[in-house]
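K.L.:
3D model of this:
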Amino acid sequence: MAAQQYSLQQLAEFLQCEFSGDVDATVSAIATLEQAQPLHLTFLAQEKFEKYLPECEAGILVLKPAQQTLFDGNKLLVEDPYMAYAQLSHLFDPRQRLAEGIHPTAVVAKTANISKSARIGAGVVIGENTQVGANSEISAGCVIGDTSVIGDDCVLHANVTVYAGVSIGHQVVVHSGTVLGSDGFGFAPSKDGWVKIHQIAGVQIGNRVEIGSNTSIDRGALTDTVIEDGVIIDNLVHIAHGVHIGQGTAIAGCVGIAGSTTIGKNCQIAGAVAINGHIEIADNTYFHGGTIVTKGISEPGAYASILPVQNVKKWRRNSVRYTQLDDIATRLKNLEKAVK
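P.N.:
Predicted structure coming up:
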């Protein structure tokens, strides 16, 4: 299939912005400043990349009006080039939609309610009393359990598993390999071993949520696991049973959040953060990558709990000193008492 081409004027109208250059100049893809060729659109998001402009061969460049004299070619002039790039990326998305209707190899329960405009791919299994909304796409190999609800304009990429009793809002994207509604990790110890606690609640996913690949969101034990509107979740994230994620929060890859924790609105959780269970995190909290969160955070702000990378010899010395901190603190208190 031939790539869609857009002229300078068409893109300016799409962004509703000023422009400069040949109105008929066309581009068919987006590239970096370093790699852009005449059929490429690119953008200048930060001043440190201005050094690439003298050799940039892009057909169209997105940049700020104050920077327009730095490039002689065709330009789209916006106050926020990175946001403009995000908006324009929708036009150049190469993903092809599934054909409307239900693929003949799909297995759909008779009691399922599937919108006529939904697109159900090959090998999909949809359980009893499940709903799939208008214009939603369920890609090949997905399994949707009984009584689950998929809203309008959702995209479930290949091999997503949605257990029974999961509710997904509108305009939600779930990437391949993700599991929604698996059992939370609930067991009671006994003299005969672990006794499973059945997880009888569900999962609620809000509107405009995006969930990366191979992420697992567990169902609750007694209360639902809740992901509010506008949350974005990266790949390889684990969200345990009964967790509540506030609106607009962003969670990067390899994060683990233990059960019954509440994360506030508009938080940013960087990669490999580990968050303890049964705690509350305030709105507008930011955790640096690798932070270990053992207690609740009541004041918004930026938090970190790991040492920066260092030479291994220095790290070994500092590691030994770390184990001596308690003894040093005790000796310091004794000295303070002695001089009073």
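K.L.:
going forward, measure contacts between C-alpha atoms and count neighbours the same way
P.N.:
Fine.
K.L.:
helices along the protein, start to end?
P.N.:
Counting by DSSP state H, the segments of the chain that form helices are 8-15, 81-89, 312-323, 325-339.
K.L.:
next, the buried residues of the first one.
P.N.:
Read it as helix 8-15. By 16 or more other Cα atoms under 10 Å, the buried positions in helix 8-15 come out as 8, 9, 11, 12, 15.
K.L.:
I'd like to know which of those is nearest to residue 334.
P.N.:
residue 15 (67.4 Å; Cα to Cα).
K.L.:
quick one, what contacts the spatially most central residue of the chain?
P.N.:
Nearest to the geometric centre of the chain sits residue 233, at 2.7 Å (Cα atoms, centre = their mean). Listed by Cα atoms under 8 Å, 6 or more residues apart in numbering, the contact set of residue 233 reads 209, 210, 211, 212, 250, 251, 252, 253.
K.L.:
next, the structure of the following sequence, for comparison with the previous one:
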Amino acid sequence: MRTRLGKLVERLGGQLTGDAEAEVSGIAPLDSADASHITFLSNPKFRNQAGQTKAAALILSPADDAALAGVYGGSRIVTDNPYAYFARAAQFFVELYAEPVRPGIHPAAVVHPEARVDAGATIGPNVTVEAGAAIAAGAVIDAGCFIGRNARVGEGTHFFANVAFHAGCEIGKRGIIHSGAVIGADGFGFARENGVYIKIPQTGRVVIGDDVEIGANTTVDRGALADTIIEDGVKLDNQIQIGHNCQIGAHTAMAGCVGVAGSAKIGKYCTFGGAAMVLGHLTVVDNVHVSSGSMVTRSILEPGQYTGFYPLAKNAEWEKSAAIVRNLGTMREKIRELEKTIKSLTEKK
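P.N.:
The predicted structure follows:
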């Protein structure tokens, strides 16, 4: 199955230089693309490779186009953001090749009579939909998913196999939740009395906005009293933990294994590298970027890049540095005493 370059540009925009009637079947990397592919250049460091690619068309920026116009012989699609254009073109080809989804409820699904499933939704085998749940048009719920009582699934949202979406939770339109994710499990809430932990009922929900993607085996806990909130456009990678009563601002993205403890409030347009950690009850303002492996131990009230981890070193060097760090308190007191002595001697002179 192929599409014309002209049709692709009509849909996605950009300025086409070359043969609008040329047909392509997909996207490939610069070094492996052939005459049936388009490819893209988003980093000027790869201009030499782009000039030698055999792709039928190249997506590139105006600056790269000026540099490669006399070198690359194929068609060129010029756009201000080649990487974003590549992403949309990839979506186009996925849609082109996708098997059509047939709405309906699989005979092996268990749907409570009081649940509301739109006729345009697709419910796979061994799905359980409990009483009061509502699933909107165009939603796709793959095999083995669980939709709890009074939960809400918005239009065009896709649950991959074996997602658990617990009672009262909500997700908006065009969401994607990958396999193994658990949305709305109890938060970690206990009171201690006489050495014994007493469970605090977790009666809040998880409320998720539009265009949110949640990775495989990620967990988002329900609130204790108020709701856990995931705003529009948030992207969560695999194996992330979001604690109860957290708020994640719109269009924030978190890489794998990030952990956010309960009641933390994260702003909009933030990014968190893999395995970053945020302690509970902290506030992180909009446009904060936390490096991989960093531990956020205090609120961040100013936008910017933040890093908090000790540099990697050979073990013997690390042990020496750790020993110095352990003795900093004693060294500080000794330095203060020396400063006092120097000051006293100076004053006597």
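K.L.:
TM-score for this pair?
P.N.:
Remark: TM-score between the superposed chains equals 0.95 [TM-score structural alignment, normalised by the length of structure 1]; 337 aligned residues with a Cα RMSD of 1.5 Å.
K.L.:
so can I have a markdown table of the contacts of residue 233 of structure 1 showing neighbour count?
P.N.:
Shown next, in a markdown table, are the contacts of residue 233 of structure 1 (neighbours: other Cα atoms under 10 Å):
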| residue | neighbour count |
| --- | --- |
| 209 | 24 |
| 210 | 22 |
| 211 | 25 |
| 212 | 21 |
| 250 | 20 |
| 251 | 25 |
| 252 | 19 |
| 253 | 20 |
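K.L.:
reformat these as CSV; add distance to residue 188 of structure 1.
P.N.:
Shown next, in CSV, are those (distance: Cα to Cα, whole Å):
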residue, distance to residue 188 of structure 1
209, 33
210, 34
211, 31
212, 31
250, 33
251, 30
252, 31
253, 30
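K.L.:
in strands, which of the residues you listed appear?
P.N.:
Using DSSP state E, the subset of the contacts of residue 233 of structure 1 located in strands is 210, 211, 250, 251.
K.L.:
map the third one onto structure 2.
P.N.:
When the structures are aligned by TM-score structural alignment, the residue of structure 2 matched to residue 250 of structure 1 is residue 253.
K.L.:
quick one: that match and residue 270 touch, right?
P.N.:
Yes: shown here, residue 253 of structure 2 and residue 270 form a contact pair, counting by Cα atoms under 8 Å, at 6.4 Å.
K.L.:
residues contacting the aligned residue in structure 1 for residue 14 of structure 2?
P.N.:
Aligned counterpart of residue 14 of structure 2 in structure 1: residue 17 (TM-score structural alignment). The neighbours of residue 17 of structure 1, taking Cα under 8 Å, 6+ apart as the test, are 76, 77, 78.
K.L.:
isn't the last one right up against residue 67?
P.N.:
No: proximity of residue 78 of structure 1 to residue 67 does not meet the contact threshold set by Cα under 8 Å, at 10.1 Å.
K.L.:
who has more neighbours, these two?
P.N.:
Counted by other Cα atoms under 10 Å, residue 78 of structure 1 and residue 67 do not tie: residue 78 has more neighbours, with 20 against 13.
K.L.:
can you count the residues close to the residue nearest to the more buried one when sequence neighbours are not counted?
P.N.:
Once flanking residues are discounted, residue 78 of structure 1 sits nearest to residue 64: 5.0 Å by Cα to Cα, 6 or more residues apart in numbering. Neighbour count of residue 64 of structure 1, defined by other Cα under 10 Å: 17.
K.L.:
swap in residue 332 of structure 2?
P.N.:
11.
K.L.:
what sits against the equivalent of residue 144 of structure 2 over in structure 1?
P.N.:
Residue pairing (TM-score structural alignment): residue 144 of structure 2 is matched to residue 141 of structure 1. Neighbouring residues of residue 141 of structure 1 by Cα under 8 Å, 6+ apart: 121, 122, 123, 124, 125, 158, 159, 160.
K.L.:
in strands, which of those residues appear?
P.N.:
Per DSSP E, the contacts of residue 141 of structure 1 map to strands at residue 125.
K.L.:
need the max-distance pair from the contacts of residue 141 of structure 1.
P.N.:
It's 122 and 160 that sit farthest apart of these, by Cα to Cα, at 13.0 Å.
K.L.:
who's more crowded, those two?
P.N.:
Taking other Cα under 10 Å, residue 122 of structure 1 and residue 160 do not tie; residue 160 has more neighbours (25 against 18).
K.L.:
corresponding residue for the more buried one in structure 2?
P.N.:
So, by TM-score structural alignment, residue 160 of structure 1 is matched to residue 163.
K.L.:
what distance do you get for the closest residue to its match other than its chain neighbours to residue 133 of structure 2?
P.N.:
Once flanking residues are discounted, residue 163 of structure 2 sits nearest to residue 145: 4.8 Å by Cα to Cα, 6+ apart. For residue 145 of structure 2, the distance to residue 133 of structure 2 equals 13 Å [Cα to Cα, to the nearest Å].
K.L.:
and what of residue 288 of structure 2?
P.N.:
Counting by Cα to Cα - residue 288 of structure 2 and residue 133 of structure 2 are separated by 36 Å.
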